[in-house]
Each structure stands twice: as structure tokens, then as C-alpha cells.
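Colleague: structure for the following, please:
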Amino acid sequence: MAAIIRDRAVVEDDRRLIDDEDTLPGDDTPVIVTWERWQTLLDGTAEDDGRHPAAGVLIPNTLDLAEGWPLLQRRTVIALDFPAFPDGRAYSQARLLRDRYGFEGEIRATGQAVVRDQLHELDRCGVRTRRAA
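Modeller: Coordinates of the predicted model:
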């Protein structure tokens, strides 16, 4: 069972992270898909037209939010990738999502560099943390 920290408590994760090779569930199961898969789900449209309302998106820390925001703005969950400890780009993405773009949904942290020592800093950026089962 995977868990996340939400409102400073460890709770069961209510979303499934779907790999690019996995089949999307046919029901209303809340999922998180990768940025690449999200663009495929949009069928090449220029912006998120409200389809797949339960889908959250895992974005790479290399994504330019100025370009990606039109595709993300209707999401209720955005997961940020923290691939390596010294790489702080996802912290910047979290601040930009909150401060510049006014994102009020849930921001999650995932990746190799999500460690307990950084929970305070993640919280300051508005991130909620996902941990492995």
C-alpha cells in the first residue's frame, strides 16, 4: 500500500500512478499519468478541454511551466519529479505553480530525492509528499 502525507498525517494514497506502458483503468479510479501520456490523452489538442477529469499529471522537472500551464491548469493534482538530491528545479516548479499560476490543487513530490530531511522545505513550497509502500 502506498501512502502520502496530507495535512501532516500519513494517509493511504487515493490515486494510482500509471506507467506509460500500463492500461488506464476503465472505471473512475483517480490516476496520475506522466506528462508524455497526458499529452497523448489530450489527442494533440492545444489545451486541456476538461476530458479525463480525475487524472493527475506527473511532470518532469525540466518542463517549462510557461509552456505547460495551459495543459495543466484544470488538473486537481500535479506530481513533481525529484530525481536527484542536488537538483532543486521541482522546488522552483512548486513555487511557480502556487505563486505565479495560482494553482490551488494538490502538489505531490515523487522520485529518488524525496527524503524525510526535506519535508519542511517541501511543505514550505506547498508540496504534499508521496512515499513508497
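Colleague: drop to CA atoms for contacts and neighbour counts, all remaining ones
Modeller: OK.
Colleague: Val122 against Ser92, yeah?
Modeller: For the record, residue 122 is Leu, not Val. No. Contact criterion C-alpha atoms under 8 Å: Leu122 and Ser92 do not qualify, at 10.6 Å.
Colleague: the more surrounded of the two?
Modeller: The neighbour count for Leu122 versus Ser92, taken as other C-alpha atoms under 10 Å, is higher for Leu122 (22 against 11).
Colleague: so who does that one touch?
Modeller: Tyr91, Ala109, Arg128, Thr129 (C-alpha atoms under 8 Å, 6 or more residues apart in numbering).
Colleague: and this one, please, so the two structures can be compared:
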Amino acid sequence: MDRVLAQIKQALDQVQTSNVLVITHFVPHRQLLWPKPVRVKTPRHERIYEMVVAMMGSQRLGDLLASYPQVKDVIYGHIHGVHPPQIYDGITYLNPAVGVNKPRNQEWQWPNFMQQWQHQLVVLDLT
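Modeller: You can find the predicted model right below:
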């Protein structure tokens, strides 16, 4: 994460525009990470959960992005599922994932990939 933060900071320091879209694979805000499942009750499961969450992303990224007023929108990934846009610190966070379509984990709201994908598309006005 230190490398990601350094690279994004370097790029944002060079930006001369007032409306920046950041695209990252990592989850940039703690509110966007998975909540702890109720079955996580033992110290071992707690360590595993913390490790998985740490690999997904970091609030440090969200804090960095919030320190640049020109950042207006962030597209992030790394987690599956369909998530509505969220706004934190004046930044709109979007996850365009189509979700998982498996018998054990069915997240699609539409009958096929193309319809699910089209439903997830977002048009941003960066002017």
C-alpha cells in the first residue's frame, strides 16, 4: 500500500486540473470494505479477516484522496458485488463490478452478463 500511495500522490501532485477521476483496483475507504461476518469470533478468524481486509484496500488511500480537493470521483475494484455510489469527504466512490453469478453466490439482478454489465455502466461528466 505504501507504493500505491506514493504513486498516486506523485500523480496527483502533477495534476493541473480541477476535476480528477482516480481509478484504482484497491478499496479506498473503510466504509466500502466488507463488514466483519458474524461468524468471525475466534482470535484466529479475526486475524484472517484482518489480513483479507488489509489486502483489499486501505483507509489511508481514502485519506490521501480526500487531501486533494480536485479529486471528485473514484472508481475502485477488488471487491465483488453490486454497490451503489457512495460519497465521503465530497468524493463519489463508484464500484462498477458486475457481481458474482455462481450457484452459491448469486449477485446479479439481470438474467445475463450483458444486461448486468449494461446496468452497471455509469457515465461521468468530467468537465
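Colleague: can you give me the TM-score here?
Modeller: Put the two chains on top of each other and the TM-score (TM-score structural alignment, normalised by the length of structure 2) is 0.36; 73 aligned residues with a C-alpha RMSD of 4.4 Å.
Colleague: and which of the contacts of Leu122 of structure 1 is nearest Asp81 of structure 1?
Modeller: Asp81 of structure 1 lies nearest to Ala109 out of the contacts of Leu122 of structure 1, by C-alpha to C-alpha, at 6.2 Å.
Colleague: so the closest one makes contact with Leu80?
Modeller: Yes. If you go by C-alpha under 8 Å, Ala109 of structure 1 and Leu80 touch, sitting 5.0 Å apart.
Colleague: what's the overlap in contacts for those two?
Modeller: Common neighbours of Ala109 of structure 1 and Leu80, counting by C-alpha under 8 Å, 6+ apart, are absent.
Colleague: and Trp38 of structure 1, how far from Leu71 of structure 1?
Modeller: Separation of Trp38 of structure 1 from Leu71 of structure 1 (C-alpha to C-alpha, to the nearest Å) stands at 9 Å.
Colleague: likewise Asp81 of structure 1?
Modeller: Plainly put, Asp81 of structure 1 is 17 Å away from Leu71 of structure 1 if you go by C-alpha to C-alpha.
Colleague: could you do Arg6 of structure 1 as well?
Modeller: Counting by C-alpha to C-alpha - Arg6 of structure 1 and Leu71 of structure 1 are separated by 25 Å.
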